[in-house]
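> A predicted structure for the sequence below; I have some questions about it.
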Amino acid sequence: MQSLIGTGVALVTPFKKDFSVDVEALKKIVQYQIENGIDYLVILGTTAENATLDIQEKEVVIKTIIDANNGRLPLVLGVGGNDTRQVVTELQNRDLSPFIAILSVSPYYNKPTQEGIYQHFKAIAQASSIPIIIYNVPGRTASNILPSTVIRLANDFKNIVAIKEAAGDIPQAMKLIKYKPKDFLVISGDDIATLPIIFAGGSGVISVIGEGFPKQTSDMVKLALNNKVQEAYQLHYLLMDSIDMIFEQGNPAGIKEIFKSLGLSENTVRLPLVNVDENLANRLHKEVKKINEM
């Protein structure tokens, strides 16, 4: 899965002021990623406000991104949930041919045991015709996938090829890297932890800040993968304040404010999310100007 090494971005779903999906803005955002060095695109992840899109809107988002991309970058599709049967049914009925992999989040809310998590991903592995990236994000799911469970899944199912690791736990990521099968990829799911994970042996990042600053982020990751430590950290420290800011009042409200500053889309989010406040918006706009002038 060489296509998953480097910088992927979890695309937002831009909305118009009336809260409808802004198809033209989404096309511009896709083009912005392609022009600035991003390696692959992730569709319908958490940052896409997937939880507040209906079935028809999800299809619009998928089709828009596929058409705008026009085969230029590899695509990953988010297919996950806390009802294993429903996830399996979607995998069995969806045309997965446009995608190189699916990204599937660990079941949220139910708080399954490690065995329950294993059985969930076993069912997904048996149903999917394309490779699978496990998504571990305990801050959203209320349960952590332990390294032993990930390694078990990676060894038992050859189509489970990677993990997006967003536990915010560097020692846990290092355990994954130490014990994983040779070709299994550990991808950072925390922008702030991207370099430590790469330098420990990780394969890159699925980023949020990267879609706002794609050139700087993709350059940073390329430098890190080539073991150019000081040069990579120069870009990390350039981006560090903006990373903190985009998550300060929730994702994707922060990154959408950056897109507004860039003139790519409105900053509209759907309830229960709300826009960042005026103070943070002003700070983000200043940060965009500062970074893009350097």
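On my side now, so go ahead. Numbering: from 1, shown residues only.
> only C-alpha atoms for contact and neighbour calcs from this point on.
Noted.
> mind listing what the closest residue to residue 160 other than its chain neighbours touches?
Residue nearest to residue 160 in three dimensions, not counting chain neighbours: residue 132, with 4.7 Å by Cα to Cα, 6 or more residues apart in numbering. Shown here is residue 132, whose contacts under the criterion Cα atoms under 8 Å, 6 or more residues apart in numbering are 101-104, 125, 159-162.
> mind running it again at 6 Å?
101-102, 159-161 (Cα atoms under 6 Å, 6 or more residues apart in numbering).
> first to last residue in stretch 268-278, what's the distance?
Distance between the two ends of stretch 268-278: 14 Å, counting by Cα to Cα, to the nearest Å.
> Report the contact partners of residue 102.
Contact analysis of residue 102 by Cα under 6 Å, 6+ apart lists 76-78, 132.
> ok, 10 Å please
Residues near residue 102 by Cα atoms under 10 Å, 6 or more residues apart in numbering: 42-43, 75-80, 91, 96, 128-135, 160.
> same check, this time on residue 256
So residue 256 contacts 12-15, 47, 211-212, 246, 262, 264-269, 275-276 (Cα under 10 Å, 6+ apart).
> The structure to be compared is supplied as follows:
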Amino acid sequence: MQSLIGTGVALATPFRKDFSIDTEALIRIVNFSIDGGVEYLVVLGTTAENATMSQDEKEFVIKTIVETNNGRLPMVLGVGGNNTMEVVEELKNRDLSQFVAILSISPYYNKPTQEGIYQHFKAVAEASPIPVILYNVPSRTGSNVLPSTVMKLANDFKNIVAIKEAAGDIIQAMQLLKNKPKDFLVLSGDDMIALPMVLAGGSGVISVIAQGFPKEFSEMMRLGLNRKVDDAFKLQYLFSDCIDMIFEQGNPAGIKQVFDSLGIADNTVRLPLVKVDESLANRIDQFVKKINKLT
């Protein structure tokens, strides 16, 4: 799974002010990420606001991104949920021929035990015709996939090839890196600690901020992977304030304000999310202007 090394972007779904999908803006976001040098695209992850999209809208977003990408970069599709049988049915019936892997979130709301999490992903792995990336994000799911569970899954199922680790815990990430099978990839799901995770042995990041600053963020990750530590941390510290800002009032409200400041897309999000307030919008706008002057 060499195609998953480096920077993947968890693509946002842009909306017009009437909350309909902005097709032209979606095309711009995809092209902006590709032209900026990221390694792969992640379709219908959490950042896409797929929780507030109809099935027809999801299909439209997939179709638009696939057509816009036109084979230029590898793609990963988000396929997950808290109803195991429903996820399995989708995997059995969906055409996944355009994707190199699926990204599957740990079940949310139900708060399963570690054995329940294992059994869920066992069913996913057995149903998926393509490789599986586990997604651990306790702040959203209400439960943490422990390193011991990840290792058991990685050793038991050859098609579970990676984890997007978004617990925000560098110690837990290091446990994964220390004990993982040789070819298993540990990908950061947290932009702030993506570089430290790579320097500790990680393989890259599935990023939110990278779609706003694809050239700079993907270059930072490549520098980290090549052990050019001082140059990598110069970029890390340049972007650390903005990473904090884009998550300050929720994702993807922050990255959508970056798009608004760049003139790529409107900052509209769907309820129950709301756009960032005026103060944060101004701070993000000032950061974007500063970066534009530097690059």
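Structure received. Quick caveat: nothing in here was measured; it's all calculated off a predicted structure.
> Report the TM-score for the pair.
After superposition, the two chains reach a TM-score (TM-score structural alignment, normalised by the length of structure 1) of 1.00; 294 aligned residues with a Cα RMSD of 0.4 Å.
> and the contacts of residue 256 of structure 1, which are buried?
12-15, 47, 211-212, 246, 262, 264-269, 275-276 (16 or more other Cα atoms under 10 Å).
> now the strand or helix carrying residue 76 of structure 2: which residue numbers in structure 1?
Using DSSP states H and E, residue 76 of structure 2 sits within strand 75-78. Across structure 1, the stretch matching strand 75-78 of structure 2 (TM-score structural alignment) is residues 75-78.
> buried ones in the matching stretch?
75-78.
> How about the contacts made by the nearest residue to residue 211 of structure 2 once chain neighbours are set aside?
Spatial nearest neighbour of residue 211 of structure 2, chain neighbours left out: residue 33 (5.3 Å); criterion: Cα to Cα, 6+ apart. If a contact means Cα under 10 Å, 6+ apart, then residue 33 of structure 2 has 8-9, 11, 39-41, 210-215, 218 as its contacts.
> Residue 286 of structure 2 touches residue 261, doesn't it?
Yes. Look at residue 286 of structure 2 against residue 261 with Cα atoms under 10 Å: they come within range, at 8.8 Å.
> more neighbours, the two?
Neighbour tally, residue 286 of structure 2 and residue 261, criterion other Cα atoms under 10 Å: the higher count belongs to residue 261, 21 against 13.
> Can you tell me the SS state at that one?
helix (DSSP: H, G, I helix; E, B strand; the rest coil).
> For residue 293 of structure 2, see how far away it is.
14 Å.
> just to revisit the earlier point, how distant is the strand holding residue 76 of structure 2 from the center of its chain?
Averaging C-alpha positions (Cα atoms, centre = their mean, to the nearest Å) puts strand 75-78 of structure 2 9 Å from its chain's average.
> for the stretch 101-250 of structure 2, what spans make up the strands?
101-105, 132-136, 160-165, 185-188, 204-207 (DSSP state E, counting those that start in this stretch).
> list the contacts for the closest residue to residue 155 of structure 2 other than its chain neighbours?
Nearest residue to residue 155 of structure 2 in three dimensions, chain neighbours excluded: residue 181, at 7.1 Å (Cα to Cα, 6+ apart). Residues near residue 181 of structure 2 by Cα under 10 Å, 6+ apart: 151, 154-155, 161.
> which of those residues count as buried?
154, 161.
> tell me the two of the contacts of residue 181 of structure 2 that are most distant?
Greatest spacing in those, by Cα to Cα: 151 and 161 (10.8 Å).
> shared neighbours of the two, anything?
Residues touching both residue 151 of structure 2 and residue 161 by Cα under 10 Å, 6+ apart: 181, 184.
> quick one: residue 152 of structure 2 and residue 145 of structure 2, what's the gap?
Applying Cα to Cα, the value for residue 152 of structure 2 to residue 145 of structure 2 is 11 Å.
> Between these two, which has more neighbouring residues?
For residue 152 of structure 2 versus residue 145, neighbours defined as other Cα under 10 Å are more numerous around residue 145 (22 against 12).
> Quick one: map that one onto structure 1.
Using TM-score structural alignment, residue 145 of structure 2 lines up with residue 145 in structure 1.
> For that match, which non-adjacent residue is closest in space?
residue 136 (6.2 Å).
> What about the one you found, how many residues nearby?
Around residue 136 of structure 1 there are 23 residues (other Cα under 10 Å).
> Surely it is in contact with residue 167?
Yes. Contact criterion Cα under 10 Å: residue 136 of structure 1 and residue 167 qualify, at 6.5 Å.
> about what we covered before: TSV please, covering the strands of the stretch 101-250 of structure 2 and showing distance to residue 67 of structure 2.
Below are those laid out as TSV (distance: least, Cα to Cα, whole Å):
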stretch	distance to residue 67 of structure 2
strand 101-105	18
strand 132-136	23
strand 160-165	26
strand 185-188	26
strand 204-207	21
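> Relative to residue 174 of structure 2, which of those is closest?
Ranked by Cα to Cα, the member of the strands of the stretch 101-250 of structure 2 that lies closest to residue 174 of structure 2 is strand 185-188, at 9.6 Å.
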